[in-house]
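Colleague: Dropping the sequence and predicted coords here.
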Amino acid sequence: MTVISMSDADFKNILATTASICTILQFLTGTLTCQKFVQNKSTGDISSFPFVSGCISTSLWLRYGFLIQDGSLILVNTVGATLFFAYVVTFYIYSIKKTMVIRQFSICLLFLLIVLVYIHNSKHPENARSHLGLICSGVTIVFFAAPFATLMHVIRVKNTDSLPYHLIFATFIVSLQWMMYGFILNDRFIQIPNLLGCILSGIQLSLFMIYPKNSKIYSNV
């Protein structure tokens, strides 16, 4: 009987591949939203901020990937930045509040340029890496925490219909994979935000067990 052992390098490569695929698939869910914009010829009341912030976030992580010379981060965030920029353009085309879209994108772009210029001119690569890692982590944590505004409504009405189960589940899986990848790289800037992402998405998933789809019916009996 032959025992096949997996080396740390093999596990890292497999994890990097699966995490990259899952993340890109998660990014691609934005195409469904944009498809609705095209069909309705309008963005309705949806905010452009998730698309704008996604574009800036992936751009920051892309620069971080180049700093630590990690191919997986570079690939994922190149695809992510390209997709989110396309989403922003699509949103702008069909938005009735084009001035708001331009304002949000300009502010985020200015922030991105300031960070990139600072990193480029930094004379201490290790400090630049730490500062950019902190910024990327902070931005990611804010995005993970954003859905908690909806949770108060869910708890109040005891119904999870307003929560996107599949997106939350995908976020949990993606966060778990990148957290493990961060531990392999011994990179706390990848570990910490994705650990929090696992916790926050896990809390949201628990609400589907506490308040199942028909819980509102039983709560009124």
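Modeller: Thanks, I have it.
Colleague: CA only for contacts and neighbour counts going forward, please
Modeller: Noted.
Colleague: which residues sit in contact with residue 128?
Modeller: Residues in contact with residue 128 (C-alpha atoms under 8 Å, 6 or more residues apart in numbering) are 118, 119, 122.
Colleague: so what's the second one up against?
Modeller: If a contact means C-alpha under 8 Å, 6+ apart, then residue 119 has 128, 129, 132 as its contacts.
Colleague: Name the helix or strand for it, please.
Modeller: helix 98-121 (DSSP states H and E).
Colleague: mind listing what's buried in that helix?
Modeller: For helix 98-121, the neighbour count (16 or more other C-alpha atoms under 10 Å) marks 101, 105, 108, 109, 112, 115, 116, 119 as buried.
Colleague: need the residues you listed in TSV with distance to residue 150, can you?
Modeller: Shown next, in TSV, are the buried residues of helix 98-121 (distance: C-alpha to C-alpha, whole Å):
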residue	distance to residue 150
101	23
105	24
108	24
109	27
112	28
115	31
116	33
119	36
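Colleague: Quick check: the two most widely separated of those?
Modeller: 101 and 119 (26.9 Å; C-alpha to C-alpha).
Colleague: what's the angle between the helix or strand containing residue 136 and helix 98-121?
Modeller: Element membership for residue 136 (DSSP H and E) is helix 125-145. Relative orientation of helix 125-145 versus helix 98-121 (axes from the mean of the first three to the mean of the last three C-alpha atoms, to 10 degrees): 150 degrees.
Colleague: where's helix 125-145 relative to the chain centroid, distance-wise?
Modeller: Between the centre of helix 125-145 and the centre of its chain there are 13 Å (C-alpha atoms, centre = their mean, to the nearest Å).
Colleague: Buried by neighbour count: which residues of that helix qualify?
Modeller: Buried residues in helix 125-145, counting neighbours by 16+ other C-alpha under 10 Å, are found at 128-129, 131-137, 139-141, 143-144.
Colleague: The structure to be compared is supplied as follows:
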Amino acid sequence: MVSLITIFGLLGNITTGLVYLAPAKTFWYIMQRRSTEEFDCLPYVVKLLNGYMWVYYGIVKPNSILVATINGFGAVLELVYVTIFLIFAPPRTRAITATLFGVLDVVFPIGAVLVTQIFCNREMQIDVSGFLSLLFSVATYGSPLSIMKTVVSTKSVEYMPFLLSFILFINGLTWTVYAVLTNDWFIGIPNGSGFVLGTTQLVLYAIYWKPKQSKTTSDHVDDGWQNESLMLNN
């Protein structure tokens, strides 16, 4: 019989996959325009690092293959996003992006893996990789908080699409339940935070949504904001 842990892990893989796919429209827009315009590379560089660390955590911690697989998928997508950004960014932005990519997505993860593999036992490897994954997941919360501030100040949900808020809510809830079932608070803390953020965004949507609103809604707004929870934010 399939366990609840497996069920919620698989559901979390589905919702996290949707979170990772959400920026695809932004990068299709960038490719069509052949320019990154005012988009920021940092959310995608950090998400790539976050994906790397969750993959490592899922590998070193027993019975956490579902954590590793979905974040491996996410890391590949984020690598594609960063590559597209590098191709179409103007020279100065490209140089900044390449530097951030080299430091955060190459040097740091390789160093973290080597140091923990050489100097740490398995339990310490789990703790260090889990803490780093939690830390980088929380670091991605700046964008959703900024969006929520914009909603309150403008009294408009134009830049906070309902579907993305709902996915954030479901993703956070699913992985929080998974964390409770597995007693894994490295997963529970960032996804519990994602669940709270998703809930708050849905409440704001209910308060500020207006019928027949303008359809200019964030088709081209940076989707990095919803990379908020773990598997996500995982």
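Modeller: Yep, it's here. All of these numbers come straight from a predicted model, not from anything done at the bench.
Colleague: what range in structure 2 does the strand or helix carrying residue 56 of structure 1 sit on?
Modeller: Assigned by DSSP H and E, residue 56 of structure 1 belongs to helix 49-68. Helix 49-68 of structure 1 lines up with residues 42-61 of structure 2 when matched by TM-score structural alignment.
Colleague: Repeat that for stretch 148-164 of structure 1.
Modeller: Under TM-score structural alignment, the match for stretch 148-164 of structure 1 is residues 145-161.
Colleague: circling back to that earlier point, what's the mean distance for the helix holding residue 56 of structure 1 versus structure 2?
Modeller: Superposing on structure 2 places helix 49-68 of structure 1 at an average distance of 0.7 Å from its equivalents, by mean C-alpha distance after the TM-score superposition for structure 1.
Colleague: Measure how that helix sits relative to helix 125-145, angle-wise.
Modeller: Using the same axes, to 10 degrees: helix 49-68 of structure 1 against helix 125-145 is 150 degrees.
Colleague: circling back: run the chain-centre distance for the match of stretch 148-164 of structure 1.
Modeller: 19 Å.
Colleague: Residue 160 of structure 1 - nearest residue in space that isn't next to it in sequence?
Modeller: residue 154 (5.7 Å; C-alpha to C-alpha, 6 or more residues apart in numbering).
Colleague: From residue 67 of structure 1, how far off is the one you found?
Modeller: Separation of residue 154 of structure 1 from residue 67 of structure 1 (C-alpha to C-alpha, to the nearest Å): 41 Å.
Colleague: With residue 156 of structure 1 instead?
Modeller: According to C-alpha to C-alpha, residue 156 of structure 1 stands 45 Å off from residue 67 of structure 1.
Colleague: And these two? Which one has more around it.
Modeller: residue 67 (17 against 8; other C-alpha atoms under 10 Å).
Colleague: Not counting its neighbours along the chain, what's nearest that one?
Modeller: residue 129 (6.6 Å).
Colleague: corresponding residue for the one you found in structure 2?
Modeller: By TM-score structural alignment, residue 129 of structure 1 lines up with residue 126.
Colleague: my read: that match touches residue 61, true?
Modeller: Yes: the pair residue 126 of structure 2 / residue 61 is scored as a contact, 5.8 Å apart, by C-alpha atoms under 8 Å.
Colleague: so is residue 123 of structure 1 in a helix, a strand, or just coil?
Modeller: coil (DSSP: H, G, I helix; E, B strand; the rest coil).
Colleague: Pull the number of nearby residues for it.
Modeller: 10.
Colleague: Not including adjacent chain positions, what is the nearest residue to residue 16 of structure 1?
Modeller: Per C-alpha to C-alpha, 6+ apart, closest to residue 16 of structure 1 is residue 72, 6.1 Å.
Colleague: residue in structure 2 matching residue 210 of structure 1?
Modeller: Aligned partner of residue 210 of structure 1 by TM-score structural alignment: residue 207.
Colleague: One more: residue 193 of structure 1?
Modeller: Using TM-score structural alignment, residue 193 of structure 1 sits opposite residue 190 in structure 2.
Colleague: how far away is the alignment partner in structure 2 of residue 90 of structure 1 from residue 158 of structure 2?
Modeller: Under the alignment (TM-score structural alignment), residue 90 of structure 1 pairs with residue 84 of structure 2. Using C-alpha to C-alpha, we find residue 84 of structure 2 at a distance of 26 Å from residue 158 of structure 2.
Colleague: what about these two, which has more around it?
Modeller: Neighbours were tallied for residue 84 of structure 2 and for residue 158 using other C-alpha under 10 Å; the higher tally belongs to residue 158 (22 against 18).
Colleague: Which strand or helix spans that one?
Modeller: Per DSSP H and E, there is no helix or strand for residue 158 of structure 2.
Colleague: And the one 10 residues further on, by the same measure?
Modeller: Remark: residue 168 of structure 2 resides in helix 162-182, with elements defined by DSSP H and E.
Colleague: how far is that helix from where the chain is centred?
Modeller: For helix 162-182 of structure 2 - counting by C-alpha atoms, centre = their mean - the centre lies 12 Å from the chain centre.
Colleague: now do stretch 60-77 of structure 1
Modeller: 14 Å.
Colleague: can you check stretch 51-67 of structure 2 too?
Modeller: 15 Å.
Colleague: Could you do stretch 57-76 of structure 1 as well?
Modeller: Taking the mean of its C-alpha atoms, stretch 57-76 of structure 1 sits 14 Å from the chain's own mean (C-alpha atoms, centre = their mean).
Colleague: Please report the distance of residue 212 of structure 2 from residue 201 of structure 2.
Modeller: Distance from residue 212 of structure 2 to residue 201 of structure 2, by C-alpha to C-alpha: 20 Å.
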